[in-house]
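>>> here are the coordinates; sequence isn't available:
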């Protein structure tokens, strides 16, 4: 077992088999829908969630883990002599990072715990968690792990497309008029996450094909013709837009490594079904 434990939360959207293989500890957020409370990616899986979302007249509510949820995991590892690196959803989107910090303070200096604000979401930081776990298993030290995941974050570009503006409107991200206007004119916002961890509309184009072309332009400006690693997160069920975009990118770029995962209930609450996120970074130098 590694001397460093890697902890994250459920919004990293890391596939279960990857978490289990690498020994990544995952603390779930909560989803409240239809009068019931569920644990994100534990008692409510993506496919079931999107079916419930389709049937729900109101937007589900989400809530962060409590500090005690993190404390129990931190304490167990530090009592066994391991350091902890805990990497979480952007603090601009959730109080999850703050809960982890409070749990760290509850240890009162009794353990070596580092809490990282990824300033990202979904597999945009899930890939950082996976890299950290791989390095920890190789015996790499804490400082080098933090430097390597920081470099990966700086080098990664991420773009999201949503199938409908309805859920951004329900979540208060845009006004009703903007949502209606976008739907009527088939406007596709190209979303990204800025350096402070906020979701921003980078561009708006009309129609899916133009959105694909614009993302290709952006990635060509970012990476040129060099080899890249690509990850995609999609919502289960309505994957047509995701499949088309992924095919376009695989044809255009030298993709050395490709990973795909599903957008879980918490992120899906705000993005809605039919969403696709694309993450590009220079080909791995592991």
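Arrived safely, thanks for sending. It should be emphasised that the depicted structure is a prediction, and the values quoted were computed from it without experimental measurement.
>>> CA atoms for contacts and neighbours, from now on please.
OK.
>>> What segments of the stretch 1-150 of the chain are helices?
Using DSSP state H, counting those that start in this stretch, the helices of the stretch 1-150 of the chain run over 16-22, 46-55, 67-79, 96-106, 123-137, 142-155.
>>> got a list of what the residue most central in space within the chain touches?
By Cα atoms, centre = their mean, the chain has its centre lying nearest to residue 122, at 0.7 Å. By Cα atoms under 8 Å, 6 or more residues apart in numbering, the residues touching residue 122 are 11-13, 89, 233, 263, 267.
>>> circling back to that earlier point, any chance of the helices of the stretch 1-150 of the chain in JSON lines with mean neighbour count and distance to residue 31 as columns?
Below are these laid out as JSON lines (neighbours: other Cα atoms under 10 Å; distance: least, Cα to Cα, whole Å):
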{"stretch": "helix 16-22", "mean neighbour count": "13", "distance to residue 31": "18"}
{"stretch": "helix 46-55", "mean neighbour count": "16", "distance to residue 31": "9"}
{"stretch": "helix 67-79", "mean neighbour count": "18", "distance to residue 31": "16"}
{"stretch": "helix 96-106", "mean neighbour count": "22", "distance to residue 31": "14"}
{"stretch": "helix 123-137", "mean neighbour count": "24", "distance to residue 31": "19"}
{"stretch": "helix 142-155", "mean neighbour count": "15", "distance to residue 31": "28"}
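>>> Need those in TSV (columns: distance to residue 210).
Below are the helices of the stretch 1-150 of the chain laid out as TSV (distance: least, Cα to Cα, whole Å):
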stretch	distance to residue 210
helix 16-22	34
helix 46-55	27
helix 67-79	44
helix 96-106	36
helix 123-137	24
helix 142-155	25
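>>> and here's the other structure:
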């Protein structure tokens, strides 16, 4: 009987994934650093500039830091490093194309790399939303799954993956030109805190008054999404807040232990200190809250009509 060929699939991602270093190492994930351009210098994210150092320098940075994607050559070098480590296939999964061109650069590199198959996946996510999907792939790869199995598993989890965040300040959106001075003045006067949401490449925004109500809204979103199988908490230089979120999230999702990490400078430069984000992969797609409530009302009407004398079963259905 011929021996079965064992595949070795390696997951490659970028530093916007916000995975804790311990999880990157233990799951054999290759992370390509982005470039952080700050105070006239360019740094490799997490290599030449730690995230703690970034947030220490951020308030005095003028203009705001910018980020740039790794070059095609960096991707090819990383893919070759995976081959040298015995890889027979690579999944290269990256931040949503709606936010960055990193996945596009990865695809060009993959098209020019012919040693082994490379599948590039647009995660449709950011931060640990991307990181959790990379972990899904890495765990399967480490169990010996083949390239197609790993890729399909990630693609199945994409629509189930969510990231939602509470911003503590709008100052960095204003400084980055994403909010006018007039808009900033109004929302600051009203003490409005934005809630941002990301799912499968689609972003959303809610405006909530006061920090306390915004925090409560963050927890409400978690409840509305339904049961989770993986969770991450990401903070912008706010570790105590992240611990507080972890305690509350475990009351909502008691069967999972959240990963905790600090946000990448690529995102931190725009959201500013004090931001906290929750990323999760749900067990199934929860019905939208409004649809769920309409179903509840419909069922109550059916129950009420059922007790009205003289209604036939057809009449009951037509009136429901």
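Nice, I can see it. Worth saying up front: this structure is predicted, and the values here are computed from it rather than measured.
>>> re the thing from before, farthest-apart pair in the contacts of residue 122 of the first structure, please.
Greatest spatial distance in those: 89 and 233, 15.3 Å, computed using Cα to Cα.
>>> Comparing these two, which shows the higher neighbour count?
Set residue 89 of the first structure next to residue 233 and count neighbours by other Cα atoms under 10 Å: residue 89 wins out with 27 against 23.
>>> can I get the contacts of residue 122 of the first structure in a markdown table with distance to residue 220 of the first structure?
As requested, the contacts of residue 122 of the first structure are arranged in a markdown table below (distance: Cα to Cα, whole Å):
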| residue | distance to residue 220 of the first structure |
| --- | --- |
| 11 | 28 |
| 12 | 26 |
| 13 | 26 |
| 89 | 27 |
| 233 | 20 |
| 263 | 25 |
| 267 | 27 |
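>>> Select from these the one having the most neighbours.
Within these, most neighbours by other Cα under 10 Å means residue 263, with 32 neighbours.
>>> thinking again about what came up before, mind checking which of the helices of the stretch 1-150 of the first structure is nearest residue 277 of the first structure?
Taking Cα to Cα as the criterion, residue 277 of the first structure comes closest to helix 123-137 out of the helices of the stretch 1-150 of the first structure, the separation being 8.4 Å.
>>> Residue 259 of the first structure: which of the helices of the stretch 1-150 of the first structure is closest?
The nearest among the helices of the stretch 1-150 of the first structure, by Cα to Cα, is helix 123-137 at 9.5 Å.
>>> whereabouts in the second structure does that closest one align?
Counting by TM-score structural alignment, helix 123-137 of the first structure lines up with residues 128-142 of the second structure.
>>> Restricted to strands, list the contacts of residue 122 of the first structure.
residue 233 (DSSP state E).
>>> which among the contacts of residue 122 of the first structure gets closest to residue 45 of the first structure?
residue 263 (9.8 Å).
>>> my read: the closest one touches residue 239, true?
No - assessed by Cα atoms under 8 Å, residue 263 of the first structure is found out of contact with residue 239, at 11.4 Å.
>>> what ranges do the strands span in the second structure?
Under the criterion DSSP E, the second structure contains strands at 9-14, 30-32, 35-38, 41-44, 66-68, 89-94, 118-122, 161-166, 192-199, 202-209, 228-235, 259-262, 276-282.
>>> export these to a markdown table and tack on distance to residue 177 of the second structure?
Converted to a markdown table, those look like this (distance: least, Cα to Cα, whole Å):
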| stretch | distance to residue 177 of the second structure |
| --- | --- |
| strand 9-14 | 25 |
| strand 30-32 | 28 |
| strand 35-38 | 17 |
| strand 41-44 | 21 |
| strand 66-68 | 12 |
| strand 89-94 | 25 |
| strand 118-122 | 26 |
| strand 161-166 | 19 |
| strand 192-199 | 16 |
| strand 202-209 | 17 |
| strand 228-235 | 23 |
| strand 259-262 | 24 |
| strand 276-282 | 22 |
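>>> Nearest to residue 247 of the second structure, out of those?
strand 228-235 (10.9 Å).
>>> And the contacts of that closest one?
Residues from elsewhere that reach strand 228-235 of the second structure (Cα under 8 Å, 6+ apart): 18, 127-129, 132, 241-242, 245-246, 253, 255-263, 274-283.
>>> buried set for it?
228, 230-235 (16 or more other Cα atoms under 10 Å).
>>> Stretch 208-228 of the second structure too?
Neighbour-count burial for stretch 208-228 of the second structure flags 208, 211, 214-215, 217-219, 222, 225-228 (criterion: 16+ other Cα under 10 Å).
>>> same question, stretch 35-44 of the second structure
Within stretch 35-44 of the second structure, the residues that count as buried by 16+ other Cα under 10 Å are 35-38, 42-44.
>>> Now for those residues: which two are most distant?
Using Cα to Cα, the pair of the buried residues of stretch 35-44 of the second structure lying farthest apart is 38 and 44, separated by 10.9 Å.
>>> longest helix of the second structure?
helix 289-306 (DSSP state H).
>>> what stretch of the first structure does that one fall on?
Going by TM-score structural alignment: helix 289-306 of the second structure matches no residues.
>>> what do you get for stretch 35-53 of the second structure?
Counting by TM-score structural alignment, stretch 35-53 of the second structure sits on residues 30-48 of the first structure.
>>> What of stretch 162-170 of the second structure?
Residues 157-165 of the first structure are where stretch 162-170 of the second structure lands when matched by TM-score structural alignment.
>>> what's the matching stretch in contact with?
Contacts of stretch 157-165 of the first structure (Cα under 8 Å, 6+ apart): 124, 179, 182-183, 188-193, 215, 219, 222, 241, 271-281.
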